[in-house]
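Student: Have a look at this fold, sequence not included:
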């Protein structure tokens, strides 16, 4: 009987210790902007909706960290409404959300370039945006009153990944290499934050 109690005690201790070392899974929602009939920014047959969907899917596919779960607001060429997107984010209550977009300005020019990160008007979101800006230099940080930022009840940032009217950035973001590298950069940020 004593041996049986010792074995039970050792097994119980082992089970308790194994649970104490388990990390709680971090959940991050990736919102691929636009979709369906909403093309987003577009130039020369290249569409924002396709670029951001491809990058979002790559982020999820490249994730090898078992302690991070990536959830997409869309994984096909559909258009969930802005209310649907923020509703899903609020229902899931992730650690944070990232909405992916591509920037655009009126002229076709190389003058406007680089990433921009927009945050909510709260400290957690601003801190997340600051960390992103620090990791990826030449990223402009701003706050904005956009639906996805305003209505999400979790820290949320919106990333403009580059300018579609800039021929260099458009070619890069439309390429397999550019989309993979962009997904890898965002995933490295997720792994660190």
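Tutor: In hand now; what should we look at? Because the structure is predicted, anything quoted here is derived from the model rather than measured. Numbers count the residues shown, from 1 in each chain.
Student: Going by C-alpha atoms from here, please, whenever you check contacts or count neighbours.
Tutor: OK.
Student: Just confirm residue 68 contacts residue 27, I think it does.
Tutor: Yes. Using Cα atoms under 8 Å, residue 68 is in contact with residue 27, at 5.8 Å.
Student: Can you show me the helices along the chain?
Tutor: 2-20, 48-62, 82-92, 123-135, 147-151, 167-174, 176-192 (DSSP state H).
Student: and those as TSV, adding distance to residue 39?
Tutor: Shown next, in TSV, are these (distance: least, Cα to Cα, whole Å):
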stretch	distance to residue 39
helix 2-20	47
helix 48-62	5
helix 82-92	15
helix 123-135	26
helix 147-151	17
helix 167-174	14
helix 176-192	18
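Student: Tell me which of those sits most buried.
Tutor: Mean neighbours per residue, mean count of other Cα atoms under 10 Å, is largest over the helices of the chain for helix 48-62, with a mean of 22.
Student: Can you name every helix or strand that it contacts?
Tutor: strand 26-32, strand 68-72, strand 96-103, helix 176-192 (3 or more Cα pairs under 8 Å, 6 or more residues apart in numbering; DSSP states H and E).
Student: ok and the longest one relative to strand 68-72, angle-wise?
Tutor: Yep, that's helix 176-192 we're talking about. 130 degrees (axes from the mean of the first three to the mean of the last three Cα atoms, to 10 degrees).
Student: how big is the angle separating helix 176-192 from helix 167-174?
Tutor: Going by the same axes, to 10 degrees, helix 176-192 is angled at 70 degrees with respect to helix 167-174.
Student: Pasting the second one now:
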């Protein structure tokens, strides 16, 4: 009797131990698969987000001068401040139109010319737009818009300059001073993507200074640049290299 009872107790202990091991194993597998599933979902989301982001053209906006470098000045108004005002408006509109945008500066910072071009290259940008104001103190009657590019590059910089220039003139009605090749400009020479430098007004001309200080005219300038950019990108899509 005692021997049979011991056998039954041992059998019950073994069954209980087996059930405990099975339950613990099941819990471990459940936790493992749950974590694996969450990781796969997170990775899938990350890959989707990364794909969406990288399919959008990346445009670098460079507000010329800044910090200890004021650029040109007229009647106490500094070029660096106008450049930044237009740059921030341009950033907003490009974002609204679905483009990825990075700024070389978003406040009154000092940056070297090479820091600006290096930043664009490191980010592997698709376009680089540098914003400036012209000044010609020798003759205050000089006015109009002009765009500069580098003719040594093979990235369609001249085409970008021409499209932005034409669109700017259409939107603002300003005097068309044309596009110009200047291979000495660091920000258009050292950037590896299509790059232009836009002189949106002569602040040495009182009438143009008043215009470029107004939100209405700045918005026209921004629209002109955006339309030029979109025409350029659309042309690249139609005629890929």
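Tutor: That came in fine, so what should we check first? Not measured: the values here are computed from a predicted model.
Student: Quick check: TM-score for this pair?
Tutor: The TM-score (TM-score structural alignment, normalised by the length of the first structure) is 0.82; 171 aligned residues with a Cα RMSD of 1.9 Å.
Student: before we move on, back to that, want to throw the helices and strands packed on helix 48-62 of the first structure into TSV with distance to residue 122 of the first structure?
Tutor: Converted to TSV, these look like this (distance: least, Cα to Cα, whole Å):
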stretch	distance to residue 122 of the first structure
strand 26-32	18
strand 68-72	23
strand 96-103	13
helix 176-192	19
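Student: tell me the contacts of the alignment partner in the second structure of residue 156 of the first structure?
Tutor: Per TM-score structural alignment, the equivalent position to residue 156 of the first structure in the second structure is residue 195. By Cα atoms under 8 Å, 6 or more residues apart in numbering, the contact list for residue 195 of the second structure reads 127-130, 149-150, 157, 160, 187-188.
Student: Grab the nearest non-local neighbour of the residue nearest in space to the middle of the second structure.
Tutor: Centroid-nearest residue in the second structure: residue 101, 2.0 Å away (criterion: Cα atoms, centre = their mean). Nearest residue to residue 101 of the second structure, sequence neighbours excluded (Cα to Cα, 6 or more residues apart in numbering): residue 59, at 4.9 Å.
Student: does the one you found really touch residue 128, like I thought?
Tutor: Yes. Residue 59 of the second structure lies in contact with residue 128 (Cα under 8 Å); the separation is 5.9 Å.
Student: and for those two, which residues touch both?
Tutor: Counting by Cα under 8 Å, 6+ apart, residue 59 of the second structure and residue 128 have no shared contacts at all.
Student: still on that earlier bit, and the two most separated of the contacts of residue 195 of the second structure?
Tutor: Checked with Cα to Cα, the contacts of residue 195 of the second structure reach their widest spread between 160 and 187, with 14.9 Å between them.
Student: What's the match for residue 205 of the second structure in the first structure?
Tutor: So, by TM-score structural alignment, residue 205 of the second structure is matched to residue 166.
Student: show me the contacts for its match.
Tutor: Contacts of residue 166 of the first structure by Cα under 8 Å, 6+ apart are 108-113.
Student: try residue 171 of the first structure
Tutor: Residue 171 of the first structure neighbours (Cα under 8 Å, 6+ apart): none.
Student: how near is it to residue 112 of the first structure?
Tutor: Separation of residue 171 of the first structure from residue 112 of the first structure (Cα to Cα, to the nearest Å): 15 Å.
Student: that older thread, top of the contacts of residue 166 of the first structure by number of neighbours, please.
Tutor: residue 113 (20 neighbours; other Cα atoms under 10 Å).
Student: wait, isn't it in contact with residue 161?
Tutor: No. Applying Cα under 8 Å, one finds residue 113 of the first structure not in contact with residue 161, separated by 9.4 Å.
Student: which of the contacts of residue 166 of the first structure still touch in the second structure?
Tutor: For the contacts of residue 166 of the first structure, the aligned pairs still in contact in the second structure (both residues aligned by TM-score structural alignment, their matches' Cα atoms under 8 Å) are 109-110, 112-113.
Student: and of the residues you listed, the nearest to residue 63 of the first structure?
Tutor: residue 113 (27.7 Å).
Student: wait, what's in contact with the equivalent of the closest one over in the second structure?
Tutor: Residue 113 of the first structure maps onto residue 143 in the second structure, with residues paired by TM-score structural alignment. Going by Cα under 8 Å, 6+ apart, residue 143 of the second structure touches 175, 201-202, 205, 208.
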